[in-house]
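no sequence on this one, just coordinates:
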């Protein structure tokens, strides 16, 4: 239990490897994002096969889904979170590679795409499709949120406890200040700093230099001035590791295995792994709705699974937002952040649809009973 409740220092490289010819990195986020669609497509192949539907139709559906998620999520981010900027600079909307996707926009895009798909292929009623898509949407969401964790983005608020995650990736980027000299940067628990505050932990950043590099008095000046200034300048560093704003940088140089080593001491802030919380409940939702499809699809009224999914997913998202740092500056003064405000109408629509589908099913059953009698 002590290990489970202990904090984790997270500094995973978001790049898996670099494609040599293109000199372009393959990133965990991109791989998991694309992997979500691939896994979802394979699941839909299986579902269609089980229900006697042509598997080739899944390929058509996949095109609708990919376009819907990417376009919907991008437009959602631009219009929900920074409409003034993007409407004044519409060309920026196209720069999807710079980041910025909103799951609420992706959800609306999917619903519109399935509406259009069902219009073109009437053999697939919209509600029939949505009742099955909730299974794969959930697993795709889990993979995307895991990608966010690898990217060290969408970090959580302070846990104020011994458990949680200290996000150190941005600090590592600063400490790799010279690729010709620095071979590796690792983070260790403990160090010369002292903390009696729950959720604030002494940690050590260890810079390992290339063989033959000697640290001199000039490096001391660099550490005490330029490097210290850089560590205090960037919010992505300061909000995760405190190196002492009003005091000299705590560090030391020494030799280890015939290499120069520098240790820098700070206090890490343990935060909620809100991305993994969301990934976890998405996996649970996937299992739930797979079970409903397998065991209850002939009992539940059409559309009910989709309505239940909307209610559960966005209710959980509403709660999860309490553990997240706000994504944009304008959210700081708000009682509920934008993610929560966008979730409320989706939850209410889910509840409304559940009531409607249930009442409609009761009336249908009553009408059939009257015919029989």
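Alright, I've got the coordinates. Given the structure is predicted, the values throughout are model-derived calculations rather than measurements. Residues are numbered from 1 along each chain as shown.

all contacts plus neighbour counts: C-alpha atoms, from now on.
OK.

any chance you could map the helices in the stretch 51-200 of the chain?
For the stretch 51-200 of the chain, the helices defined by DSSP state H, counting those that start in this stretch cover 56-81, 83-88, 103-120, 126-150, 169-175.

Show me what the longest one is packed against.
So the one you mean is helix 56-81. Applying 3 or more Cα pairs under 8 Å, 6 or more residues apart in numbering; DSSP states H and E, one finds that helix 56-81 contacts helix 28-50, helix 103-120.

Please identify the most buried of those helices.
The highest average neighbour count among these, using mean count of other Cα atoms under 10 Å, belongs to helix 103-120 at a mean of 19.

what angle sits between it and helix 126-150?
In terms of direction (axes from the mean of the first three to the mean of the last three Cα atoms, to 10 degrees), helix 103-120 departs from helix 126-150 by 150 degrees.

Below is an additional structure, to be compared with the one above:
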């Protein structure tokens, strides 16, 4: 007995040729939360941040998410198509965004912003990462509403039959990701940053947490049909998540050791 997908219309409303989609609204929710959170943090005593800097950072971050997400999707998941038709990079109406590409875009934006404002990239990264999980949560809910990126077939009682996924019940892997990569990761970061931490350790924890959750959930998510599993065991998402796990753990260890050496 599987749950039937509610078949929510991905378009909220249309005015002439303009359509407002749930997925786009989810992106707006993520950016709105980031704006609220960043401004709230900047108002704390001795935050070291001004409203103007927050506005600039959010602008850089938005560009990083959109450009990095699109470029990453094309290069990581549709590289052969890109080689055959490079213009596909600009066909955004066909859909396709990659979190890992967006993450690289945001990291680039952090370094550019830090360079232009003479701030530490580690400190900027620590400031940014708590905003990210809420955007991930909203985005994965948008994937669920669209009935896309569903999971592998299963017989668990909470499985869904997605219209685009055939007649077999599947894991609602979008909701798994929304819960773990979104809500749980956000709560972990909020808890961890309650006390002063070495610069870079919060960003490292985000990379470690996201990479670990994504790697695990990939076992429940249906691999991309045109890519499948490498060697029959590992997905593209897992390959892209491994560097995040290793890099995040390394950054946390390095930042704590550097702090300890300074205090010695």
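That came in fine, so what should we check first? Only a predicted model underlies this, so the values are computations on that prediction, with no experimental measurement involved.

what TM-score comes out when they're superposed?
TM-score for the superposed chains, counting by TM-score structural alignment, normalised by the length of the second structure: 0.93, backed by 260 aligned residues with a Cα RMSD of 1.6 Å.

that older thread, just name the most buried of the helices of the stretch 51-200 of the first structure.
helix 126-150 (a mean of 23).

Which residue numbers in the second structure does it align to?
Aligned using TM-score structural alignment, helix 126-150 of the first structure spans residues 121-145 in the second structure.

Can you get me the start-to-end distance on that stretch?
36 Å (Cα to Cα, to the nearest Å).

what do you get for stretch 91-105 of the first structure?
Start-to-end span of stretch 91-105 of the first structure (Cα to Cα) is 19 Å.

Show where it falls in the second structure, residue numbers please.
Across the second structure, the stretch matching stretch 91-105 of the first structure (TM-score structural alignment) is residues 87-101.

go on, stretch 27-43 of the first structure?
Going by TM-score structural alignment, stretch 27-43 of the first structure lines up with residues 21-37 of the second structure.

can you check stretch 54-66 of the first structure too?
Under TM-score structural alignment, stretch 54-66 of the first structure corresponds to residues 50-62 of the second structure.

how near is residue 57 of the second structure to residue 113 of the second structure?
7 Å.

Now the residue opposite residue 252 of the second structure in the first structure once aligned: which helix or strand?
Alignment note: residue 252 of the second structure maps to residue 354 in the first structure; criterion TM-score structural alignment. Here residue 354 of the first structure, judged by DSSP states H and E, is contained in helix 338-372.

Using a markdown table, lay out the helices and strands packed on helix 56-81 of the first structure together with distance to residue 142 of the first structure.
Below are these laid out as a markdown table (distance: least, Cα to Cα, whole Å):
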| stretch | distance to residue 142 of the first structure |
| --- | --- |
| helix 28-50 | 8 |
| helix 103-120 | 12 |
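
closest one to residue 204 of the first structure among the ones you listed?
Each of these has some distance to residue 204 of the first structure by Cα to Cα; the shortest is helix 28-50, at 26.1 Å.

Wait, residue 6 of the first structure touches residue 162, no?
Yes: in terms of Cα atoms under 8 Å, residue 6 of the first structure counts as a neighbour of residue 162; the distance is 5.6 Å.

neighbour count winner among these two?
The neighbour count for residue 6 of the first structure versus residue 162, taken as other Cα atoms under 10 Å, is higher for residue 162 (20 against 13).

what's the spacing between the equivalent of the more buried one over in the second structure and residue 90 of the second structure?
Alignment note (TM-score structural alignment): residue 162 of the first structure maps to residue 157 of the second structure. From residue 157 of the second structure across to residue 90 of the second structure, the span is 41 Å (Cα to Cα).
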